[in-house]
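1. Take this sequence and fold it.
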Amino acid sequence: MIAATGSGSGKTMITCGILNCLKRRGLKVGAWKCGPDYIDPMFHSRILGVSTRNLDSFFCDKDTIQYLVEKREMQEDISVIEGVMGYFDGIGFTETGSSAEIAEWTKTPVILVVNGAGMSRSIGAVLKGFQEMEKTKQIMGVIFNRISKNVYKGMAEMARNLGIIPIGYVPKLKEIQLPSRHLGLVTAQEITSFQSQFDLLSDQLEQTLDWEQLLKLAAEAGTFDRKEELNDITVFRKENPEAVTVAVARDEAFCFFYPENIELLEQLGCNVCFFSPLQSQELPKHADALYLGGGYPELHAKQLAENKKIRNDILNAIQNGMPCIAECGGFLYLHRELEDEQYQFYPMVPLYEGKGLSGDRLGRFGYITMRAEKDGLLAKKGDCLYAHEFHYWNSEAPGSDFYVRKPGNGREWMSSYHTDTLYAGFPHLYLYGNRKAAMSFVKAAQKFQKRKVNGK
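-> As a prediction, the model looks like this:
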């Protein structure tokens, strides 16, 4: 695991550089990202060509996290987990959802990235503090960022005196920058020059990191009992063997979805077909359910509006009872109109009369729990879903079928729509952490399929 003392320490850049260097060595490399982030995994996969998944201990219990890790370990020579925020930072002032919790559950050795700029001997206090805070002693190495070779000598010695292995350092690299936008980092496909920047970074890391020690630490990762499949998935497949087809929106406007969600739907017996609301003229034939994920529809509002045929097709499908999950950007797409970044309004799929409106600040951010106020597609009344929100755009009609609570500060509000065939709202769902909801969605698709076959 590549973790850090806090956000902005350089762990994403260094993780990407390490992944690139490992690929150069001919290794089959996999990557994980702690937490619910979509953007960093997109960099790993689209720029570096490294398969990336999320590990989130707010969404998933320990057995599920270990299952997800061991499911991939036989396919790769080495896996790199990128941490989230500061190493111990979880929900509120707990370690729930933190990089430290993931490192403990997965028995993974940790290399801590420390921004050493403007520091000298004080670096020892930082390392000792992190060392003493940790229960299971996963922190085994350190990389110092934004320092010179001369400064590194002293910092490395201080690390050794504390029993922490100095893996190397990264000097200040002004030519390598990662632009920002309203959802954090820009999407990977928009940065045409980024591969060359990674190559420059990797060239530097080849010189200033101790690769023998890094690979030696990776080899010390622990193991746990192998699980062929989670028991509830096995039982569901036996009791519900009918295969169904789920149409999933995927293009530049709808690019935020967890690959694990797709994998779980496939494990539950779904055939997944992708389509583009920007380009496709109709939904995939034989579709029994619809999944509209998040993304940047506001950046493509004009083109989405121009594809009137697919908008009508989607509206008719939902109104005819096709089960649908619409998250965040997918939810905005179901509004009568959507405002773009130039404050122009364009027609969308008019399932809801309200408008999707631009926001000048982050409206919702972080983990939430969602209690269903009535029976619906994903849950029975009183059931709880685990989700997260991250959006600037707002809705004139946000829905009120779930009671939502933010566990970090106790804030509460009502949100989203939930009928027998539809979930629509800003919250994003990680389905491995909400497997009952995923199974309910598949059952609804099977019911819709039977209705089509019977001509009803």
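2. all contacts plus neighbour counts: C-alpha atoms, from now on.
-> Will do.
3. How much space separates residue 165 from residue 111?
-> 9 Å (Cα to Cα, to the nearest Å).
4. Now list whatever residues contact both of those two.
-> Common contacts of residue 165 and residue 111 (Cα atoms under 8 Å, 6 or more residues apart in numbering): 140, 141, 142.
5. Dump those residues to JSON lines, plus secondary structure, distance to residue 118 and neighbour count.
-> Compiled in JSON lines, the shared contacts of residue 165 and residue 111 are given as follows (DSSP: H, G, I helix; E, B strand; the rest coil; distance: Cα to Cα, whole Å; neighbours: other Cα atoms under 10 Å):
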{"residue": "140", "secondary structure": "strand", "distance to residue 118": "24", "neighbour count": "18"}
{"residue": "141", "secondary structure": "strand", "distance to residue 118": "21", "neighbour count": "23"}
{"residue": "142", "secondary structure": "strand", "distance to residue 118": "17", "neighbour count": "26"}
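6. Proceed likewise with the subsequent sequence, for comparison:
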Amino acid sequence: MVAAAPGHADAIVLMVSAVASGQGKTTVTAALARKLVKTGRKVRVFKCGPDFIDPMLLERASGAPVKSLDLWIVGREACRALLAQAAAEVDVILIEGVMGLYDGSPSSADLAREFGVPVMAVIDAGAMAQTAGALVHGLRDYGPVDMAGVIANRVASPGHAKMVASALRDIPLFATLPKQARSLPERHLGLVLPNEVDGIDAMLDELADQLAFDEAAWGRLRTTRLALDQAADAGSATLDAVSSRPLAGRTIAIARDEAFMFIYPANLEALRELGASLAYFSPLADQPVPAGADALYLPGGYPELHAEKLSQARCWLDSIRAAHRDGTPIVAECGGMMALAETLADKAGAVWPMAALLPGRVAMQARLAGLGSQAMPTPQGVLRGHTFHYSSMQTELEPVARTTKHPSGADGEALYQVGSLTASYFHAYFPSNPAAVAALFTRSAA
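-> As a prediction, the model looks like this:
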């Protein structure tokens, strides 16, 4: 939980958004964060909407943890408190938007308007010049939003930049970035993880150096005043649920390696605030479940990229099966669930045996199988989160419940229970309902 002291703090706060995905938001945000850090400014970056991979890159670029802001999943007051705390500590706050500026419900524009955050529009200028003006004016006026300026990506030359700047009329061209000979590599769930990219820090430094930055335009940016006395504690609505620290004295073992790394930083904080001690282990390195663990958390990740190695990790497989037989609570999300099925078929079609705690077969597919914000029903109320996966599971096991898609209310992901195991493609945001989380990791509930 984030406590905000009464008072006020000033910081430059910007929503970095675009007309659509693929315009270079993450690259530009990372370049801008690294450049500001190199000039001596204290920078905090947030990610709008649910995401695991982009925040890893943005954390590498800024040198500080990157948390999520989402009006529905995280909640308005929690978002306000996170922003207020950051404004009291840093000079600049950058919020990378999700998809296009107005896409989704809630959208990046909704978040910007809720907190009075100006928008810095990223445009792919690689195949346009004067039309950039029409595009950006449309982005500004449709909402409308407070448009601070533009960062033009994939600009060919100084002459090209001048044409774009002239077309923007009353909206300043804040910076430009040339087309990159080497782009950040991607795979089916997004960018390749930063620690998998050779020379990632040198690449970020190069991006920062290539960002043609208008210091005069930066100097004209106004600070956004956030009223900290209006920012309630991020967990104020659920303080009663955690005041007794229901997980005190218990150790939760968490799988964490290149196969299992999709974890909200806020989830780890929530578990600690509930009283739990956290112990990490690597199934990919064939490490067993830590001795004495009272519960297990298997987050999402890329088990499909490491299926062969996981299938041969005997210590890991024997220990997770033993924990399940012993009735240890196990919470498995998306990739964590995939690793507990009977088999996992990778993108090449090779089929690998998994832990077989769940009766079912998982197979990767080319088409997106699940995407969007959802809510999971629990006896303690709904637990909010999201889903995003390119695999499907075939099973005869009947789900005990289904999540609800937001905002449509339609049925979402299946929730399975086998003994002490709770598994789903759903990624939960733990601070949205700490009491439900405590119950999930409690042996009596399992």
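7. With both chains overlaid, what TM-score comes out?
-> The TM-score (TM-score structural alignment, normalised by the length of the second structure) is 0.87; 428 aligned residues with a Cα RMSD of 2.7 Å.
8. Just the closest of the shared contacts of residue 165 and residue 111 of the first structure to residue 11 of the first structure, please.
-> Ranked by distance to residue 11 of the first structure (Cα to Cα), these are led by residue 142 at 11.4 Å.
9. counterpart of the closest one in the second structure?
-> Taking TM-score structural alignment for the superposition, residue 142 of the first structure sits opposite residue 150 in the second structure.
10. Surely residue 295 of the second structure touches residue 328?
-> Yes - using Cα atoms under 8 Å, residue 295 of the second structure is in contact with residue 328, at 5.5 Å.
11. what do the two both touch?
-> residue 443.
12. Those two: who's more crowded?
-> Set residue 295 of the second structure next to residue 328 and count neighbours by other Cα atoms under 10 Å: residue 295 wins out with 26 against 22.
13. Trace that one over to the first structure, please.
-> So, by TM-score structural alignment, residue 295 of the second structure is matched to residue 289.
14. check contacts around residue 433 of the first structure.
-> Applying Cα under 8 Å, 6+ apart to residue 433 of the first structure gives the contacts 59, 60, 61, 64, 386.
15. Tell me the residues of the first structure aligned with stretch 350-370 of the second structure.
-> By TM-score structural alignment, stretch 350-370 of the second structure lines up with residues 344-364 in the first structure.
16. Next, the buried residues of the matching stretch.
-> Across stretch 344-364 of the first structure, burial judged by 16 or more other Cα atoms under 10 Å covers 345-352, 354-358, 364.
17. Inside helices: which ones of those?
-> Secondary structure from DSSP state H places none of these in helices.
18. Need those residues in JSON lines (columns: distance to residue 221 of the first structure).
-> JSON lines is the format used below for those (distance: Cα to Cα, whole Å):
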{"residue": "345", "distance to residue 221 of the first structure": "52"}
{"residue": "346", "distance to residue 221 of the first structure": "52"}
{"residue": "347", "distance to residue 221 of the first structure": "52"}
{"residue": "348", "distance to residue 221 of the first structure": "49"}
{"residue": "349", "distance to residue 221 of the first structure": "49"}
{"residue": "350", "distance to residue 221 of the first structure": "51"}
{"residue": "351", "distance to residue 221 of the first structure": "50"}
{"residue": "352", "distance to residue 221 of the first structure": "50"}
{"residue": "354", "distance to residue 221 of the first structure": "51"}
{"residue": "355", "distance to residue 221 of the first structure": "50"}
{"residue": "356", "distance to residue 221 of the first structure": "47"}
{"residue": "357", "distance to residue 221 of the first structure": "47"}
{"residue": "358", "distance to residue 221 of the first structure": "46"}
{"residue": "364", "distance to residue 221 of the first structure": "36"}
